[in-house]
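K.L.:
sequence first, then the predicted structure:
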Amino acid sequence: MVRYAATEIEPAKSARARGAYLRVSFKNTRETAQAINGWKLQRAVTFLENVKEHKEAVPMRRYAGSTGRTAQGKQFGVSKARWPIKSAEFLLGLLKNAEANADAKGLDTGALIVKHIQVNQAPKQRRRTYRAHGRINLHTCQTPATSSSSSPRLRRLSRSPRRLLAVRTSA
């Protein structure tokens, strides 16, 4: 059985996909995943395809050391951005897998939202290949993703800390 970090998401209204021991840069994949977290699934797929064609850039926020500046980062409010093509390809495959899983469950794929996406470092390889000029082969990463159909938002009725009431409202 596979464990996921997000356990509170309803399994009947969500579809999951997971990638393990991916031969792709952890830092670039983490930044790409954080860029699409919370987006509609169709928009995330379009964004990743645009990243592969250098039409949109992925903002580099945490792992931004020695990253060049580009004007395409303006839409995210940053100046440092990149086009991690390999990470975009892996995440695109992951989202298409989640979309196929949602279709198999009978969910509306047009209303899916990327509710939770997380990138973890995979265990280091035992034997690393040291290359010329101090290079070492890339470390792998593991990526679980959850796409969920849009659910109604909860609105607070009472601000009292003892009594919290919630009512479903349309989004």
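P.N.:
Yep, it's here.
K.L.:
for the rest of this, base every contact and every neighbour count on C-alpha atoms.
P.N.:
OK.
K.L.:
which element is the residue most central in space within the chain on?
P.N.:
The centroid of the chain falls nearest to A33 when counting by Cα atoms, centre = their mean (3.0 Å). With secondary structure defined by DSSP states H and E, A33 is part of helix 26-36.
K.L.:
A further structure is provided below for comparison with the first:
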Amino acid sequence: MVRYSLDPEKPTKSCKSRGSNLQVHFKNTRETAQAIKGMHMRKATKYLKGVTLKKQCVPFRRYNGGVGRSHSRINPYMSSPCHIEMILTEKEQIVPKPEEEVAQKKKISQKKLKKQKLLVPE
């Protein structure tokens, strides 16, 4: 059974996704996740497309020291098993109350109007 580290606030309005033992760069994945954390879905996809097209960049805030070349002193630690969890929650939309409408008069057909005129005594 899969156990998530975090339960969503509204389970009925959320979806969860999880990947285990993914061979990815841990540091790159962590910084990308921090960059899109809290974004709306459309904004996040637009941002990531900009990153792949090299129009925008992902800021490295934690793992930014010593990112240069090692000049063969050590082997690259490029990929390690990484576990990724993603939880998407639907945004709550506030719908304004409709204004109270003035009671409209019922439309009366021409046929009924003629009958009423004939029945009215003069």
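P.N.:
Thanks, I have it. The structure presented is a predicted model; accordingly, all values stated were derived computationally and were not measured.
K.L.:
could you pull out the helices for the first structure?
P.N.:
Under the criterion DSSP state H, helices of the first structure are mapped to 26-36, 41-52, 85-105.
K.L.:
whereabouts in the second structure does the second one align?
P.N.:
So the one you mean is helix 41-52 of the first structure. Mapped onto the second structure using TM-score structural alignment, helix 41-52 of the first structure covers residues 41-52.
K.L.:
what are the buried residues along the matching stretch?
P.N.:
By neighbour count on 16 or more other Cα atoms under 10 Å, the buried set for stretch 41-52 of the second structure is 47-48.
K.L.:
superpose on the first structure and give me the mean offset of that stretch.
P.N.:
Compared with the first structure after fitting, stretch 41-52 of the second structure deviates on average by 0.9 Å (mean Cα distance after the TM-score superposition for the first structure).
K.L.:
and that stretch, how far out from the chain middle?
P.N.:
Relative to its chain's centre, stretch 41-52 of the second structure lies at 12 Å (Cα atoms, centre = their mean, to the nearest Å).
K.L.:
what of stretch 5-21 of the first structure?
P.N.:
For stretch 5-21 of the first structure, the separation from the chain centroid amounts to 12 Å (computed by Cα atoms, centre = their mean).
K.L.:
quick one: end-to-end length of it, please.
P.N.:
Stretch 5-21 of the first structure has an end-to-end distance of 17 Å (Cα to Cα, to the nearest Å).
K.L.:
tell me which residues of it come out buried.
P.N.:
By 16+ other Cα under 10 Å, the buried positions in stretch 5-21 of the first structure come out as 13-18, 21.
K.L.:
kind regards, and thank you for your time.
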